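Novice: I'll drop the sequence and a predicted model, then ask my questions.
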Amino acid sequence: MIRILLAEDDSVMREYLTRALERSGYAVTAVDRGTAALPLIEAEHFDLLLTDIVMPEMDGIELAQKVADIAPTTRVMFITGFAAVTLRAGQAMPQARVLSKPFHLRDLVMEVDRLFESETASGGL
């Protein structure tokens, strides 16, 4: 099963995203800030870091850069409601996908599905 670490400081958004991804067959561990995600990345394997960019304590870009050092095979997808930070995220992590808020939950699930399509089709996971 594909494991997702979700870092989202908005509790309502975190709950909606977790529910939508779990209903689609993903295992989701959700935290409310980047600093809470780091110990999990160090201790466990995650296939995807799904992170908001603008969060207190540590933003999603800094979190993604640390995850790239700790767990380089973990893919990254950013979610943001701030258009200005989208460009910064693309420059800092060019291989990461960025999904801008507002988005429909169906769109999020489709993007995550696309990330893992080739592995699941070929039995790579």
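Specialist: All right, it came through fine.
Novice: C-alpha from now on. contacts and neighbour counts both.
Specialist: OK.
Novice: Nearest spatial neighbour of residue 21, chain-adjacent residues omitted?
Specialist: residue 109 (6.4 Å; CA to CA, 6 or more residues apart in numbering).
Novice: And here is the other one:
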Amino acid sequence: MARILLAEDDESMRRFLSKALENAGHEVVSFGKGDEAHGRLKQDIFDILLTDIVMPEMDGIELARLAAELDPTLKIMFITGFAAVALNPEVAAPRDAKVLSKPFHLRDLVAEVDRLMAAA
């Protein structure tokens, strides 16, 4: 079981992903804004940060960078429908981060989470 912090600004997608991951046996804490998720990362320990790249205010790349500074062992996975457009070359994503492009099947998400945990 993984303890996952989910940052996704689309509420229906956030609920959908949370439910799927919880049904697979994982603990999920979710937020709709990157800055809120960052605040929780300062207070708590997670195994995986699962974040959308494109979000208002603080995007997923910035959230992941700050999260990696707080906990270098945190595993990071991006979910996005805009990977090619969203990756700002001036803001480097943490090394070894996984990218799962939308649309994806929930079994693919769960399999990637399981792979990240197995690699620990």
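Specialist: All right, it came through fine. Quantities reported herein were computed from a predicted structural model and do not represent experimental measurements.
Novice: re earlier: wait, doesn't the residue nearest to residue 21 of structure 1 sit right on residue 19?
Specialist: No - using CA atoms under 8 Å as the test, residue 109 of structure 1 is too far from residue 19 to be in contact (10.8 Å).
Novice: More neighbours: the two, which one.
Specialist: residue 109 (18 against 14; other CA atoms under 10 Å).
Novice: Tell me which other helices or strands the helix or strand encompassing the more buried one touches.
Specialist: Per DSSP states H and E: residue 109 of structure 1 is located in helix 105-122. For helix 105-122 of structure 1, the packing partners by 3 or more CA pairs under 8 Å, 6 or more residues apart in numbering; DSSP states H and E come out as helix 11-23.
Novice: and the angle from the helix it packs on to helix 105-122?
Specialist: Calculated by axes from the mean of the first three to the mean of the last three CA atoms, to 10 degrees, helix 11-23 of structure 1 forms an angle of 30 degrees with helix 105-122.
Novice: so helix 11-23 of structure 1 matches what in structure 2?
Specialist: Using TM-score structural alignment, the residues of structure 2 aligned to helix 11-23 of structure 1 are 11-23.
Novice: Could you do stretch 60-68 of structure 1 as well?
Specialist: Against structure 2, stretch 60-68 of structure 1 falls on residues 60-68 (TM-score structural alignment).
Novice: and for that stretch, what are the contacting residues?
Specialist: 7, 34-35, 37-38, 41, 49, 51-54, 74, 76, 78, 87, 91-94 (CA atoms under 8 Å, 6 or more residues apart in numbering).
Novice: mind running it again at 10 Å?
Specialist: Outside stretch 60-68 of structure 2, the residues that touch it by CA atoms under 10 Å, 6 or more residues apart in numbering are 7-8, 33-39, 41-42, 49-55, 69-70, 72-80, 86-88, 91-95, 97.
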